[in-house]
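**Student:** 3D, please:
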Amino acid sequence: MRVLLTGADGQLGRCFQDRLPVGWVIRETDAKTLDITDCLAVFAEVDSFKPDLIVNAAAYTAVDKAESESEIAALVNIVGPRNLANAALNSNAKFVHISTDYVFDGNAVIPYKETDVTNPLGVYGQTKLDGELSVLAVNNSAIVIRTAWVFSEYGNNFVKTMLRLGIGRTSLGVVTDQRGCPTYAGDIAKAILLLVQKEDVKGGIYHYCGDKEVSWFEFAEAIFKQAKMDGYSGSPEVKGITTVEYPTPAARPKYSVLNCQKIKKYSEIKESDWQTALATICNKLI
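**Tutor:** Predicted coordinates:
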């Protein structure tokens, strides 16, 4: 299979490349090598490479910055995915687009299903929702995967931030009243690869996240517990704080747990075992 990957330098992009099946051919692109907001450039790239599969792992993900850079966020999160979806349809390629839990407002008390009402709290969430809608409007065979709390050994993420801040600090304040499921980017990559090889997969929205719900505070505790077993030298006290005590330009959903039953109907696909993944990457990072 020939795969055109966007966002190749990000967490998911790097993990996807690591897990590419033997014999598959991949063209990795990032913002420097392919401007997905340029329709002509996208069509030219697809026409040149002739992919069987396009995976869009590119996104504007600076949640707080998006509040003041809404036009840029909209270009990358709405226009770009629409261009890729159109090009995939035109070339008869499968298309996978990655979205987020931020399409929801976090007021639920049970895991969100794909059919639940969306209500983004900020610009980032709204542009990601609009991106989903634009993709499916032009290409109803597209697969949209919503995920949450992504971490890996690559890029910037909560795990790496905690490990960095924990060196030299005696305490860290971490939010206790936001809950979700950490998700290892490598497991998302595996789920994508399994899904696209299924002949009976229909286009639409699918949820994929970790297998255990925690707060950011509980996630931080798990990170430091694992890190210490791997010889980590930091020993900060993790203190619980509320969202009100940690104000940010963009509001976060307080509850980001996703129901993954739809994607799990495909037998080999399981939720992200984030605790096992955490042990693996802590060992790499320390």
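**Student:** CA only for contacts and neighbour counts going forward, please
**Tutor:** Will do.
**Student:** so where's the longest strand in the protein?
**Tutor:** strand 94-100 (DSSP state E).
**Student:** Determine the set of other helices and strands touching that one.
**Tutor:** Helices and strands touching strand 94-100, by 3 or more CA pairs under 8 Å, 6 or more residues apart in numbering; DSSP states H and E, are strand 53-56, helix 80-91, helix 123-138, strand 143-147.
**Student:** Show residues contacting it.
**Tutor:** Outside of strand 94-100, the residues within contact range by CA atoms under 8 Å, 6 or more residues apart in numbering are 52-57, 81, 84-85, 88, 125, 128-129, 132, 141-148, 192, 196.
**Student:** quick one: it to helix 123-138, angle?
**Tutor:** On the basis of axes from the mean of the first three to the mean of the last three CA atoms, to 10 degrees, strand 94-100 is oriented at 160 degrees to helix 123-138.
**Student:** how distant is strand 94-100 from the center of its chain?
**Tutor:** Distance of strand 94-100 from its chain centroid, counting by CA atoms, centre = their mean, to the nearest Å, is 10 Å.
**Student:** Equivalent analysis for stretch 181-190, please.
**Tutor:** For stretch 181-190, the distance to the chain centre is 8 Å (CA atoms, centre = their mean).
**Student:** Could you also give me the structure for this next sequence, so I can compare it with the first?
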Amino acid sequence: MRDLESRPDGETGAILVVGAHGQLGVELCRSLSLVGRLVAVGRDTCDLASAEQIVATVRSVKPQVIVNAGGYTAVDAAETSPELAHAVNAAAPGLLAAEAKALGGLMVHYSTDYVFDGAKASPYLEDDATAPLSVYGRSKLDGEIAVQNVDAAHWIFRTSWVFGLQGGNFLKSIARAARSRTSLSVVADQVGAPTPVSLLADVTALAVHRYLNGASPMPSGVYHLTAQGETNWHGYARHIVETLAAAGVPLAVKPEDILPIAAAEYGSAAARPANSRLDTSKLRAALNIDLPDWREGVDRVLAEFVEGRRLLG
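**Tutor:** The predicted structure is shown next:
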């Protein structure tokens, strides 16, 4: 596996962010704008289902770093659209990595806990056996393999339970439902760590900054990147409601009216892993950083929603 090479001081090329208009892409543009010359493209310019657009975009920009923030993330819909999920989540990352290798640059890609089956009793390590339960999980695993097979300089960051100010996510769904519904039923037999996109973006920016400025870079490979701690979806939902209530937001539901249910009762089209916990020791050692508890990110985003009145929109 190829390791990253440090760059001479002052020799900084462009950073290309693909999928720049999505939940993660918006935060990456914020963080990476402080690191180097940023070129941000969305699906209107670079559709990850189009090999021609991918190649044309990369060859036009000639970036030193490609950051792939795009992806097909409709987990249940992927069950009936496997070809599209594979094109966006597997073929596109491999093609981006090949273009990065041709330029002698770095490929940064994001993957998911869904590459595991969730049967392990403890947090997953990077080299644990993969066994995706869904089309989405399989497509993301195939994307990891495609990037690794190219043997370009690369980092693959696996994460879980992502949320932020942009796009749709569990935090926003619960916050909005809590204003109009007097009871909620939430899955209690799946465990993980809610992770803000701001954390993913800031860690990425730190690593890319060191790469571009000649510091000793992380070796190529897979790294787990999530907030610390753990909860289940039911506990997560209760925390959201309790935090909003404490902030004076008028709610229809009370924490005790959030009912725990089994995942089987929810009836999703795609199976989810029961254990989404990822061990982040490798990443923390490589960058010499600490990662915050999941509650810190959740509380910060909820405060931004309340203060900015975006929650009410």
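**Student:** Drop anything exposed from the contacts of strand 94-100 of the first structure.
**Tutor:** 52-57, 81, 84-85, 88, 125, 128-129, 132, 141-148, 192 (16 or more other CA atoms under 10 Å).
**Student:** Any chance you could list what contacts stretch 210-217 of the first structure?
**Tutor:** Residues contacting stretch 210-217 of the first structure (CA under 8 Å, 6+ apart): 174-184, 238-240, 257, 271-274.
**Student:** so where is that stretch in the second structure?
**Tutor:** Under TM-score structural alignment, the counterpart of stretch 210-217 of the first structure in the second structure spans residues 227-234.
**Student:** Would you mind listing the buried residues in the matching stretch?
**Tutor:** 227-228, 230-234.
**Student:** burial count for residue 44 of the second structure?
**Tutor:** Residue 44 of the second structure has 10 neighbouring residues, counting by other CA atoms under 10 Å.
**Student:** Going by the alignment, it corresponds to which residue in the first structure?
**Tutor:** In the first structure, residue 44 of the second structure lands on residue 32 (TM-score structural alignment).
**Student:** picking up where we left off before, in strands, which of the buried residues of stretch 227-234 of the second structure appear?
**Tutor:** Going by DSSP E, the strands hold 231-232 from those.
**Student:** just curious, which of the buried residues of stretch 227-234 of the second structure is nearest to residue 122 of the second structure?
**Tutor:** residue 230 (11.3 Å; CA to CA).
**Student:** picking that back up, sec struct for the match of residue 44 of the second structure, please.
**Tutor:** coil (DSSP: H, G, I helix; E, B strand; the rest coil).
**Student:** same deal with residue 238 of the first structure?
**Tutor:** Assignment for residue 238 of the first structure (three-state DSSP): strand.
**Student:** That one pairs with which position in the second structure?
**Tutor:** Per TM-score structural alignment, residue 238 of the first structure is aligned with residue 258.
**Student:** Same check on residue 18 of the first structure?
**Tutor:** Per TM-score structural alignment, residue 18 of the first structure is aligned with residue 30.
**Student:** Neighbours of residue 102 of the second structure, how many?
**Tutor:** Residue 102 of the second structure: 12 neighbours (other CA under 10 Å).
**Student:** Where do the strands of the first structure begin and end?
**Tutor:** 2-6, 25-28, 53-56, 94-100, 143-147, 150-151, 171-175, 179-180, 183-184, 204-207, 214-215, 237-241.
**Student:** Point out the most buried one among these.
**Tutor:** strand 183-184 (a mean of 28; mean count of other CA atoms under 10 Å).
**Student:** Compute the distance from the centre of stretch 61-73 of the second structure to the centre of its chain.
**Tutor:** That offset, for stretch 61-73 of the second structure, works out to 13 Å (CA atoms, centre = their mean).
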